[in-house]
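> for reference, the sequence and a predicted model appear below.
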Amino acid sequence: MSICTPPVSHAPLAVACLGHNLNVLCEKPLALTRADALRMLRAAARVGRHLLLATKFRHVPDVVRARELITQGEIGEPVAFEIDFSSKVDMSERWNSRRALAGGGVVIEDSATILVSASRGLVGRIDLSWSLNTGRESFVTVYGSGGTIEVGWRGSQLRQAGRPPVAIGTGYDKAEAHRRMLASFQALVAGDAPPWISAGECLRTVAAVEAAYVSLRSGSWVQVDMRRARERRPAFEASA
């Protein structure tokens, strides 16, 4: 079952589908609150079915290749990252600009900048906007002690000191990313492939958005407690 409805309905629909022993692929965000996300994940665990977040960018070949190169140490130790999803779009008549249906996120706030400080010294900046067009060619840039990886809309490259840039991909194809994600979900249900995102990671996506809003209201850094995700991952702080 693929849930592509407004986020406010994700939790009740997913729990109902799981109650009928259906595997569920759910659009982003998984839920409006961490409590609802936990309820969904526990429902999946209770019946032994899959509940996955529809993270299509994990199926973009350029993103997959960039992750491989970082894991292989091609840019050394990652020290900083930048994410930029900015485009001028009229959201005035769209349902996903209504907080009651969509919850939070950039579609509600118009523009947002989130600063991240993770363990081991990693820092990051996330820029999101429906009212600004920054014109940047890359939507993800990762800086390392020995190089930089830029993942872009029309191409991606690896940069290392003293060497010419090396192309590592041809860019982003939205339709192809969706096709790859759906094929992966079918393979998962058939038992031929592992899940591309864990329950803990699904929960962290909701926790990160919640932390950004708490930071916005308090005007201070907010630590995101990842221990409930039951995975050993670095803790991080967020500020919006």
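Looks like it came in fine.
> for the rest of this, base every contact and every neighbour count on C-alpha atoms.
OK.
> tell me which residues of the strand or helix carrying L216 are tucked away?
Element membership for L216 (DSSP states H and E) is helix 199-218. Residues of helix 199-218 classed as buried by neighbour count (16 or more other Cα atoms under 10 Å): 199-216.
> list the contacts of the helix or strand that comes right after it.
The helix or strand immediately downstream of helix 199-218 is strand 222-224, counting by DSSP H and E. Defining contact as Cα atoms under 8 Å, 6 or more residues apart in numbering, one finds that strand 222-224 is touched by 207-208, 211-212, 214-215, 235-239.
> the protein: helices as residue ranges?
10-19, 34-47, 61-71, 99-102, 106-109, 174-189, 199-218 (DSSP state H).
> quick check: which of these is nearest to V142?
Of all the helices of the chain, helix 61-71 sits nearest to V142, with 8.7 Å by Cα to Cα.
> and that closest one, what does it pack against?
When contacts are defined as 3 or more Cα pairs under 8 Å, 6 or more residues apart in numbering; DSSP states H and E, helix 61-71 packs onto strand 147-152, strand 166-169.
> mean neighbour count, those strands: which tops it?
Counting by mean count of other Cα atoms under 10 Å, strand 147-152 has the highest mean neighbour count of those, with a mean of 24.
> can you check what angle separates it from helix 61-71?
170 degrees (axes from the mean of the first three to the mean of the last three Cα atoms, to 10 degrees).
> neighbours of the nearest residue to A43 once chain neighbours are set aside, how many?
Spatial nearest neighbour of A43, chain neighbours left out: V15 (6.1 Å); criterion: Cα to Cα, 6 or more residues apart in numbering. V15: 21 surrounding residues under other Cα atoms under 10 Å.
> V15 contacts M40, correct?
Yes - applying Cα atoms under 8 Å, one finds V15 in contact with M40, separated by 5.7 Å.
> tell me the contacts of the closest residue to A167 other than its chain neighbours?
Excluding the flanking residues, the one nearest A167 by Cα to Cα, 6+ apart is Q157, at 4.3 Å. Residues in contact with Q157 (Cα under 8 Å, 6+ apart) are 149-151, 165-169.
> included below, for side-by-side comparison, is a second structure:
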Amino acid sequence: MLLPGSGSDEVFVRAALEAPLRAIGLTVHAPPVRSGPAVVDGYLHALDEAAAIGGPLLVGGISLGAQVAARWAARRTDGVLAGLLLALPAWIGPPGEAPAAVAALVTAAAVRRDGLGETLASTRESTPRWLGDELARAWHRHGPGLADSLDTAAATPGPSAPELAGLRVPVALVGLRDDPVHPLPVAREWARLAPRSALVTTTLTAFGRDRATLGRALALAWLRAATQSEEAEKDSAERTVLREH
């Protein structure tokens, strides 16, 4: 179960992640976005529904989707969770002045003040063409609920440091080295805190040339995190056997 970022949608999740994750044997399900103030509640409902079906379950997402999934996972105690796939985390705990939160608030205010068309035109002037095209497609799909979706995203806490430190499943992380909206130090801090994590980095430039770049990086991070976890469990089991003898 993989969730989109703020102002994005399941179409983008599938374009960026589906093929590379399928190549390593993972099936991607990305639920439709519930645009408006209930956008995060929609994410949580989708996660709860997936968990009710039973595990093992991998959850995650991009940006806001990664934040919501990580916080949800940190509160699960039923053993249904098998791991996390997290791309472009934007903050830890309260959003505060995090660049992604500020950008969402500024965009929401512009949409209400100037309308979607003018906001898109202005955004295109300061973003790469591919990103402008993607935002235009996704924002039109959000429709009248876009501004409320962005405001809700900007006010949504990410996982706290203790929640990340308490994760006991493999955690795959991807950060971009040249993305000011999702600073790489945030991804590095998530990786430092999560005890069974692996971080792979790429660039926004490469991502722009080929959306699947993000999925390939996430697939590699998952393979590393899962392998490290298996080796750690094997080592722990071997130490237990030695103590017993």
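The structure has been received and is ready for your questions. Since the model is a prediction, treat every value here as computed from it, not as a measurement.
> for the two chains, what TM-score is obtained?
For this chain pair, the superposition-based TM-score is 0.31 by TM-score structural alignment, normalised by the length of the first structure; 111 aligned residues with a Cα RMSD of 5.0 Å.
> thinking again about what came up before, anything in contact with each of V15 and M40 of the first structure?
Going by Cα under 8 Å, 6+ apart, no residue sits against V15 of the first structure while also sitting against M40.
> that older thread, right, and the helices and strands packed on helix 61-71 of the first structure - which one's nearest A35 of the first structure?
That would be strand 147-152 among those, by Cα to Cα, at 33.3 Å.
> helices or strands up against the closest one?
Going by 3+ Cα pairs under 8 Å, 6+ apart, strand 147-152 of the first structure lies up against helix 61-71, strand 138-144, strand 156-159.
> tell me the SS of L84 of the second structure?
At L84 of the second structure the chain is in strand, as set by DSSP: H, G, I helix; E, B strand; the rest coil.
> around it, how many other residues sit close by?
The burial count for L84 of the second structure: 26, using other Cα under 10 Å.
> mind listing what the residue nearest to it when sequence neighbours are not counted touches?
Spatially, and ignoring its direct neighbours in sequence, L84 of the second structure is nearest to V171 (4.7 Å; Cα to Cα, 6+ apart). Residues counted as contacts of V171 of the second structure (Cα under 8 Å, 6+ apart) are 83-86, 194, 196-198, 222, 225-226.
> closest one to T152 of the second structure out of the residues you listed, please.
For the contacts of V171 of the second structure, the nearest to T152 of the second structure is L86 (19.8 Å; Cα to Cα).
> isn't that closest one right next to V174, touching?
Yes - between L86 of the second structure and V174 there is a contact under Cα under 8 Å: 6.5 Å.
> where do the contact lists of those two overlap?
L218.
> just the buried residues of stretch 122-140 of the second structure, please?
So stretch 122-140 of the second structure, judged by 16+ other Cα under 10 Å, has buried residues 123-124, 132, 135-136, 138-139.
> thinking again about what came up before, relative to L150 of the second structure, which of the contacts of V171 of the second structure is nearest.
Set against L150 of the second structure, the nearest of those by Cα to Cα is L86 (19.8 Å).
> give the burial count for that closest one, as a bare number.
30.
> for it, list the residues it contacts.
60-63, 66-67, 70, 171-174, 218.
> mind checking which of those residues land in strands?
60-62, 171-174 (DSSP state E).
> now the longest helix belonging to the second structure: buried residues?
Criterion DSSP H: the longest helix present in the second structure is helix 212-244. Under the neighbour-count criterion of 16+ other Cα under 10 Å, helix 212-244 of the second structure has 212-226, 228-229 buried.
> output the contacting helices and strands for it.
Partner elements for helix 212-244 of the second structure (3+ Cα pairs under 8 Å, 6+ apart): helix 19-23, strand 81-87, strand 171-176, strand 197-202, helix 204-209.
> ok and that helix relative to strand 171-176, angle-wise?
Using the same axes, to 10 degrees: helix 212-244 of the second structure against strand 171-176 is 150 degrees.
> what inclination does helix 212-244 of the second structure have with respect to strand 197-202?
160 degrees.
> need the nearest residue in space to A112 of the first structure, chain neighbours excluded.
L128 (5.2 Å).
> how about that neighbour, what does it touch?
84-86, 106, 111-113.
> can you select the buried ones among the residues you listed for me in ChimeraX?
Restricted to buried positions by 16+ other Cα under 10 Å, the ChimeraX selection for the contacts of L128 of the first structure reads:
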select :84,85,86,106,112,113
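> tell me how far the residue nearest to A112 of the first structure lies from T205 of the first structure.
Note on L128 of the first structure: its distance to T205 of the first structure, by Cα to Cα, to the nearest Å, is 15 Å.
> what's the neighbour count on G60 of the second structure?
Here the number of neighbours of G60 of the second structure (other Cα under 10 Å) works out to 28.
> please read the previous query as pertaining to E82 of the first structure.
Counted with other Cα under 10 Å, E82 of the first structure comes out at 18.
> list the contacts of it.
E82 of the first structure neighbours (Cα under 8 Å, 6+ apart): 124-127, 139-142.
> dump those residues into JSON lines; add distance to V47 of the first structure and neighbour count as well.
Shown next, in JSON lines, are these (distance: Cα to Cα, whole Å; neighbours: other Cα atoms under 10 Å):
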{"residue": "G124", "distance to V47 of the first structure": "38", "neighbour count": "18"}
{"residue": "R125", "distance to V47 of the first structure": "38", "neighbour count": "18"}
{"residue": "I126", "distance to V47 of the first structure": "36", "neighbour count": "17"}
{"residue": "D127", "distance to V47 of the first structure": "38", "neighbour count": "17"}
{"residue": "F139", "distance to V47 of the first structure": "38", "neighbour count": "18"}
{"residue": "V140", "distance to V47 of the first structure": "37", "neighbour count": "20"}
{"residue": "T141", "distance to V47 of the first structure": "39", "neighbour count": "20"}
{"residue": "V142", "distance to V47 of the first structure": "39", "neighbour count": "21"}
